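>>> quick one, structure for this:
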Amino acid sequence: MQAQLGRPARGVIGIAARCACGNPTVVATAPRLDDGTPFPTFFYLTHPAATAAMSTLEAEHVMPELAALLDEDEEVRAAYQRAHEAFLEARAAYGDVPEIDGISAGGMPTRVKCLHALAGHALAAGPGVNPIGDAALERSSWSPVRCVCAEPGAARPEGRIG
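Here you go, the predicted model:
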């Protein structure tokens, strides 16, 4: 993960999703870091290609398009609310942090703020849980089922062969 992030990972409590080759894609992060800082982004996207793909979507202004789904589609809005609740429930299993009580990530449940966080949640929870995260992944150039870790320029965690 340090190779993927370019810095030491903080507060990692587990791998929430992996690349097809087994490298971490999403980590679960403690809701309170070792230094005491509250950390609401429980599912943190670490895979360089996935991160780049979400950055590209944000730069291409896909977020307003995805946010419009919340305004226009009652089913998407309800599913996004459920995704927010599922996120909070998953994080709550690792501690209660009053400063972030009721706060999930990525703008849930009413906005689309960070595709990285929403894609991370979608990858960790699986398809059908976070409709906006799923939509971002569908629109991206990256796929969780096709490994690009060994491509030139891709960050490789230490010890990874190939």
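
>>> drop to CA atoms for contacts and neighbour counts, all remaining ones
Fine.

>>> which residues sit against the helix or strand where A16 lies?
Here A16, judged by DSSP states H and E, is contained in strand 12-18. For strand 12-18, the external contacting residues (Cα atoms under 8 Å, 6 or more residues apart in numbering) are P24, T25, V26, V27, A28, T29, A30, F43, L123, A124, P144.

>>> where along the chain do the helices fall?
Ranges of helices in the chain, per DSSP state H, are 2-5, 48-59, 62-72, 74-92, 115-125, 131-139.

>>> which one is the most centrally placed residue in the chain nearest to, not counting chain neighbours?
Per Cα atoms, centre = their mean, the C-alpha nearest to the average position across the chain is that of G120, at 1.6 Å. Distances taken as Cα to Cα, 6 or more residues apart in numbering put L45 closest to G120, at 5.0 Å, once the chain neighbours are dropped.

>>> let me see the contact set for the one you found.
Contacts of L45 (Cα under 8 Å, 6+ apart): T25, V26, V27, T51, H116, A117, A119, G120.

>>> neighbours of the third one, just the number please.
It stands for V27. 25 (other Cα atoms under 10 Å).

>>> tell me the contacts of it?
V12, I13, G14, I15, A16, A17, F42, F43, Y44, L45, T46.

>>> who wins on neighbours among those?
F43 (33 neighbours).

>>> from P24, how far out is that residue?
Going from F43 to P24 by Cα to Cα, to the nearest Å gives 12 Å.

>>> picking up where we left off before, mind checking how far the residue nearest to G120 is from A119?
8 Å.

>>> please generate a structure for the following sequence too, so the two can be compared:
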Amino acid sequence: MTRPPFAPVSQADIATVSAQLGRPARDVVGIAGRCVCGAPTVVATAPRLSDGTPFPTFYYLTHPAATAALSFLEATQVMNEYNQLLQDDDDLRARYLRAHQGFLEDRESIGVVPELAGISSGGMPERVKCLHALAAHSLAAGPGVNPIGDLALVRAAWTPTVCECLDYSSADA
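Model prediction:
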């Protein structure tokens, strides 16, 4: 669990994230979650990219196995189930709203982007739109902060406690 302020990001971290994504990593301000082996799993990305683009998805899932597991879960239409839970459960809705508020606080501690005022990611606080973003927030903030991200991580065919990393050491070369 890593929240702002973040430790400095190493060149090895950037190389690993770039290898994970299959493209150059952009505007990484921190490694917000790591695999048990130490490889990045979640990055925190600047709320305004260097080209000036507002970027609301502060916590970004980079780990290929995690991304694949969340993509598979999304394909099962579980988001419909989670949206129904949000409609039916006042406590869950209140906890999801708090997750949204915490996400905004985390991102705004790095930078305030007026175009993103009140906008978090993953559909928070009113719906479930992207399990990748919600799981990334859960991995960064820790269990109990984002209830929908936590549900998705429990259900996904991936866990942060078992390393499924590729050898990214050649990414440093």
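
>>> and G159 of structure 1, which of the helices of structure 1 is closest to it?
helix 2-5 (10.4 Å; Cα to Cα).

>>> what is the corresponding segment of structure 2 for the closest one?
Counting by TM-score structural alignment, helix 2-5 of structure 1 lines up with residues 18-21 of structure 2.

>>> average gap between that stretch and structure 1?
Here the mean offset of stretch 18-21 of structure 2 against structure 1 after fitting is 0.4 Å, by mean Cα distance after the TM-score superposition for structure 1.

>>> mind listing what's buried along that stretch?
Buried residues in stretch 18-21 of structure 2, counted by 16 or more other Cα atoms under 10 Å: S18, A19, Q20.

>>> was I right about E164 of structure 2 contacting A65?
Yes: using Cα atoms under 8 Å, E164 of structure 2 is in contact with A65, at 6.6 Å.

>>> out of those two, which sits in the more crowded spot?
Neighbours per residue (other Cα under 10 Å) separate E164 of structure 2 from A65, with A65 holding more: 19 against 16.

>>> so who does the more buried one touch?
Contact partners of A65 of structure 2, counting by Cα under 8 Å, 6+ apart, are W158, E164, C165.

>>> ok, M79 of structure 2 - how many residues close by?
Quick note: M79 of structure 2 (other Cα under 10 Å) scores 19 neighbours.

>>> distance of the residue nearest to it when sequence neighbours are not counted relative to L86 of structure 2?
Leaving aside its chain neighbours, M79 of structure 2 sits nearest to V128 (6.0 Å; criterion: Cα to Cα, 6+ apart). Here the criterion is Cα to Cα. By it, V128 of structure 2 lies 9 Å from L86 of structure 2.

>>> residue in structure 1 matching D90 of structure 2?
Under TM-score structural alignment, D90 of structure 2 pairs with E74 in structure 1.

>>> neighbours of its match, how many?
Using other Cα under 10 Å: E74 of structure 1 sits among 11 other residues.

>>> equivalent analysis for D34 of structure 1, please.
So D34 of structure 1, with other Cα under 10 Å, has 10 neighbours.

>>> tell me the contacts of it?
R10, G11.

>>> which residue lines up with it in structure 2?
Using TM-score structural alignment, D34 of structure 1 lines up with S50 in structure 2.

>>> how about P157 of structure 1?
Using TM-score structural alignment, P157 of structure 1 lines up with Y168 in structure 2.

>>> that match against L21, yeah?
No: applying Cα under 8 Å as the test, Y168 of structure 2 and L21 come out as separate, 11.5 Å apart.

>>> one step back: got JSON lines for the buried residues of stretch 18-21 of structure 2, with distance to E108 of structure 2 too?
Below are these laid out as JSON lines (distance: Cα to Cα, whole Å):
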{"residue": "S18", "distance to E108 of structure 2": "25"}
{"residue": "A19", "distance to E108 of structure 2": "28"}
{"residue": "Q20", "distance to E108 of structure 2": "26"}
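
>>> out of those, which is nearest to N146 of structure 2?
Of the buried residues of stretch 18-21 of structure 2, the one sitting nearest to N146 of structure 2 (Cα to Cα) turns out to be Q20, at 24.4 Å.

>>> cheers, nothing more for now.
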